[in-house]
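Asks: I'd like to go over a predicted model; first the sequence, then the structure.
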Amino acid sequence: MSETPKDLNSLNRAAELLHHRGQGLSKGDPIALPITTSSMFHLPGDPTGTPGYGRVDNPTWEALEDALAILEDAPCVALPSGMAAISAALFATLGTGKRLLVPSDGYYVTRVMSSEFLAAFGVEVTERSTAQFAEGGFQDFDVVFIESPSNPGLDLCDLRAISAEVRAAGGISIVDNTTLTPFGQRPLDLGADVVVASDTKAPGGHSDLLMGHVATRNPEILARIKNWRKMSGAIPSPHAAWALYRGLETLELRFTRMCDTADMIAPVLAAHPAVQSTRFPGLPTDPAHNLSATQMARFGFLIGIDLGSEERAERFINQSRYLRPATSFGGVHSSAERRSRWGDDVPAGYVRLSVGCEPPEALLQDLSDSLDLLDP
């Protein structure tokens, strides 16, 4: 996509992230972020304003949250996984008698947690598909949880319009931005109240950590989420926080490579006779293309292809040299999985492909070779 002022702002955020900590260093301080693992701190006298206990304070978390805040342009709270971030946002904004709307085709764990746990505490849970999410309006919903693009189907909904309608109805909008990161989409700038994300994916980038975060410009919600983390004990490990901080330093580079490669290979996959259908917002033929061009800075690195059957899908994945058959996504290694095996409402032959950082030509050749081995 052509460079715009918004793209320049993203590049400036990437540069600021790399040098933000360095601006405050003293002579002899390490440039690399240290890992602080202490559960106790030296605490004589009045403890106010001083780190006191490892469940509440940690310098490595704080440095990570500063870095995340640069990317989100909003205060952030680090959590030990993406689901911990989602849980914190929902438990901080809901209670008995409240109404919650969630996507029926979004990440299935969000639905399970809502229906099995939040509902047990007296929260009324309603589901709608992403493509029809705005149908029926948002009156009387206290919290509206949005996922766009949806995972794994890659449907979209209008974040700006929905966030405005939710706010006008007196509700709170929460957007899961895991699939795109702040470099691909900025829900807070589009009017959302809260953003949650699994930093296990592209922000960490190396498939070696579990982390998540919540971002919000609402001080009351921010305070509730911080208190939830402190009281629930849902805290990240210092080592994971350090590893994510290091991953963030190369996120802009990796995300650009992954999206550029996805832009290149998606049309080739869509045109291959072994592929029955393709979902990728960057394709002009995709039903979400027009909307994606208005609210996304990049089309992302996830591609959905339907190969017609479970057997063909598994064969495509397993005979591809440069695809790792694994769940999750966003790593430097391209990966793929047949999502119906987890119960997602997608065809049996639907494969969610996560494009990694391999040389684009090598990856495209490998995927094409694997498709060529399937019967048309």
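Replies: Looks like it came in fine.

Asks: make it CA atoms for all contacts and neighbour counts henceforth
Replies: Fine.

Asks: part of a helix, is Trp61?
Replies: Yes: checked against DSSP: H, G, I helix; E, B strand; the rest coil, Trp61 lies within a helix.

Asks: That one touches Ala241, doesn't it?
Replies: Yes: counting by Cα atoms under 8 Å, Ala241 is a contact partner of Trp61 at 5.8 Å.

Asks: Compare these two (neighbour count), which wins?
Replies: Set Trp61 next to Ala241 and count neighbours by other Cα atoms under 10 Å: Ala241 wins out with 29 against 25.

Asks: how far away is that one from Pro30?
Replies: 17 Å (Cα to Cα, to the nearest Å).

Asks: Give me the spatial nearest neighbour of Tyr245, chain neighbours excluded.
Replies: Sequence neighbours aside, Leu64 is the residue nearest to Tyr245 in space, at 5.4 Å (criterion: Cα to Cα, 6 or more residues apart in numbering).

Asks: Count the neighbours of the one you found for me.
Replies: If you count neighbours by other Cα under 10 Å, Leu64 ends up with 22.

Asks: got it, and Glu165?
Replies: Glu165 has 18 neighbours, counted by other Cα under 10 Å.

Asks: again with the one 5 residues further on
Replies: Gly170 is flanked by 15 other residues according to other Cα under 10 Å.

Asks: Check the contact between it and Asp142; I expect there is one.
Replies: Yes: using Cα under 8 Å, Gly170 is in contact with Asp142, at 7.1 Å.

Asks: Go through stretch 45-52 and flag the buried ones.
Replies: Buried residues in stretch 45-52, counted by 16 or more other Cα atoms under 10 Å: Gly52.

Asks: what comes into contact with that stretch?
Replies: Contact partners of stretch 45-52, identified using Cα atoms under 8 Å, 6 or more residues apart in numbering, comprise Met40, Phe41, His42, Leu43, Asp57, Asn58.

Asks: And it, end to end?
Replies: Start and end residues of stretch 45-52 are separated by 11 Å (Cα to Cα).

Asks: One more: stretch 226-243?
Replies: 21 Å.

Asks: now swap in stretch 72-85 and tell me
Replies: Stretch 72-85 has an end-to-end distance of 15 Å (Cα to Cα).

Asks: go on, stretch 138-149?
Replies: By Cα to Cα, the extent of stretch 138-149 from end to end equals 20 Å.

Asks: in which helix or strand would I find the nearest residue to Gly205 once chain neighbours are set aside?
Replies: Excluding its sequence neighbours, the residue lying closest to Gly205 (Cα to Cα, 6+ apart) is Gly331, at 4.4 Å. Gly331 is part of no helix or strand when elements are defined by DSSP states H and E.

Asks: and the comparison structure, right after this:
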Amino acid sequence: MSDRDDELAAKLVHLRGEGLEKGDPLALPLTLTSMYHLPGDPAPGVPGYGRAENPTWEALEAALSLIEDAPALAFPSGMAAISAALFAVVKAGDRIVIPTDGYYTTRLLADRFLAKLGVTVVTRPTLDMARGGFEGVALVFLETPSNPGLDVCDLAGLCEAVRAAGGVSIVDNTTMTPFGQRPLELGADVVVASDTKAPGGHSDVLMGHVASRDAAFMEEVAAWRKLAGGIPGPFEAWMLHRSLETLPLRFERMCDSAEVIAARLAEHPAVRNLRYPGLADDPAHLMAKAQMTRFGFLIGLELESADAAERFINGCGLLAAATSFGGVHSSAERRARWGDDVAEGFVRLSVGTEPVEALWAALDAALRG
């Protein structure tokens, strides 16, 4: 990690301890309540109702704000965060651009619901997001590296072009976390992420967040959460807060291992069309090197057929056969089963925190069958 990331990681571990009074618990307390003691008229800064305020959320949001270097709001899933960001901006008659090769649920949300509200939804591949320009576009949604193909687009250039055209840029940074890529510093207006993935890290919690330095936008997002009711549970917020403190360690280990394994997979006779931005000959490498601080823990590999992919996944003792990614357990899935525009034998491999040599031995054995 960079010196700045090291500094953030240190502050993250000690953030809870700042301002504690003698005798206060060092660990974050879990506040489970729907009501607060509220005699008389409401007062500014005094909690009133569980749909609007919770101290556990606030502690989590302070940690998320620290690592994003921007105000952040927590949500009960990544899609809840994406929905809030979209509905805070988009209105009837607007035109928005969404990637064809990003997370498919974002496209489904736009096609099934935003389109019915009079929003024109335009889709473009990640590598061609600028084609056609952004004049008359209210919002551009970006995801880089793309999921699952791992194409990388020029965030700084695209965000500048969107802003010049009068639009808002939203970047899904789920695959990288703030310790691998910082979209707000590259010019993005808004960052969204599924914290279900690496920030949670243990495959036991659904959470997400929105971050932005635009105060008016964040007020709209907060209003959407309060009025629509898409609020995080306090226990889930507590779990994510606990996991965040080890995110820098886990992310660094996962990225280190992915770099080793990707290089070996590139030479493996069973593997075709390997994608990993950290490889010097990957089409995304130069752009990734310019805008990412790490190359991530996701690897795309193509095997000869769907059957070969399933045999590999199910035959590896150190792979969880599951959707999602970013956990301490390495996992893999054949993405064509969800309708992604990839080869039938394409596998998205998420490298976990297992010792790298043990993981490689298991992967190699499964590939050789």
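Replies: In hand now; what should we look at? What you see is a predicted model; the values in this text were computed from it and never measured.

Asks: Drop the TM-score for these two in here.
Replies: The pair, once superposed, lands on a TM-score of 0.99 when counted by TM-score structural alignment, normalised by the length of the second structure; 368 aligned residues with a Cα RMSD of 0.7 Å.

Asks: what separates the counterpart of Arg311 of the second structure in the first structure from Tyr350 of the first structure, distance-wise?
Replies: In the first structure, the residue paired with Arg311 of the second structure according to TM-score structural alignment is Arg315. Distance, Arg315 of the first structure to Tyr350 of the first structure, by Cα to Cα: 12 Å.

Asks: Those two: which is more packed in?
Replies: Tyr350 (31 against 16).

Asks: I figured Ile265 of the first structure hits Leu364, correct?
Replies: Yes: if you go by Cα under 8 Å, Ile265 of the first structure and Leu364 touch, sitting 6.1 Å apart.

Asks: All the strands of the second structure, residue numbers only.
Replies: 72-75, 95-99, 120-124, 139-143, 168-172, 190-194, 208-212, 272-275, 298-302, 320-321, 331-334, 346-350 (DSSP state E).

Asks: What does the residue nearest to Tyr245 of the first structure correspond to in the second structure?
Replies: When the second structure is aligned by TM-score structural alignment, the residue opposite Leu64 of the first structure is Leu60.

Asks: doesn't Ala237 make contact with its match?
Replies: Yes: between Leu60 of the second structure and Ala237 there is a contact under Cα under 8 Å: 6.3 Å.

Asks: so what's in contact with the two at the same time?
Replies: With Cα under 8 Å, 6+ apart, Leu60 of the second structure and Ala237 have common neighbours Ala74.

Asks: mind checking how far the residue nearest to the spatial centre of the first structure is from Ser198 of the first structure?
Replies: What sits nearest the mean C-alpha location of the first structure, by Cα atoms, centre = their mean, is Thr178, with 0.8 Å. In this structure, Thr178 of the first structure and Ser198 of the first structure are 5 Å apart, going by Cα to Cα.

Asks: Relative to the first structure, which residues correspond to stretch 200-217 of the second structure?
Replies: Aligned by TM-score structural alignment, stretch 200-217 of the second structure falls on residues 204-221 of the first structure.

Asks: Please verify my assumption that Leu8 of the second structure contacts Leu66.
Replies: Yes: under the criterion of Cα under 8 Å, Leu8 of the second structure makes contact with Leu66 at 7.4 Å.

Asks: check contacts around Ser148 of the first structure.
Replies: Thr130, Leu154, Asp155, Leu156, Cys157, Leu159, Val175, Asp176, Asn177.

Asks: need the helices for the stretch 201-350 of the first structure, in chain order.
Replies: The residue ranges that make up the helices of the stretch 201-350 of the first structure, judged by DSSP state H, counting those that start in this stretch, are 219-232, 238-248, 251-271, 289-295, 310-318.

Asks: Tell me which of the ones you listed approaches Ile35 of the first structure most closely.
Replies: Nearest of the helices of the stretch 201-350 of the first structure to Ile35 of the first structure, taken as Cα to Cα: helix 238-248 at 6.2 Å.

Asks: how many degrees apart are the closest one and helix 251-271 in direction?
Replies: On the basis of axes from the mean of the first three to the mean of the last three Cα atoms, to 10 degrees, helix 238-248 of the first structure is oriented at 70 degrees to helix 251-271.

Asks: In contact with Asn147 of the second structure, which residues?
Replies: Asp101, Gly102, Tyr103, Thr175.

Asks: Swap in 7 Å and give it another go.
Replies: Going by Cα atoms under 7 Å, 6 or more residues apart in numbering, Asn147 of the second structure touches Asp101, Gly102, Tyr103.

Asks: And Asp344 of the first structure, what's its match in the second structure?
Replies: In the second structure, Asp344 of the first structure lands on Asp340 (TM-score structural alignment).

Asks: Count the residues that sit near its match.
Replies: Residues near Asp340 of the second structure, counting by other Cα under 10 Å: 19.

Asks: do the one 10 residues further on as well
Replies: A count of nearby residues for Ser350 of the second structure, using other Cα under 10 Å, gives 26.

Asks: My understanding was that it contacts Gly326; is that so?
Replies: Yes: here Ser350 of the second structure reaches Gly326: they are 6.2 Å apart, a contact under Cα atoms under 7 Å.

Asks: Tell me the residues of the second structure aligned with stretch 12-20 of the first structure.
Replies: Aligned by TM-score structural alignment, stretch 12-20 of the first structure corresponds to residues 7-15 of the second structure.

Asks: Residues in contact with that stretch: which ones?
Replies: By Cα under 7 Å, 6+ apart, the residues outside stretch 7-15 of the second structure that reach it are Ala63, Ile67, Glu245, Pro248.

Asks: Tell me the residue in the first structure aligned with the last one.
Replies: What that stands for is Pro248 of the second structure. Per TM-score structural alignment, the equivalent position to Pro248 of the second structure in the first structure is Glu252.
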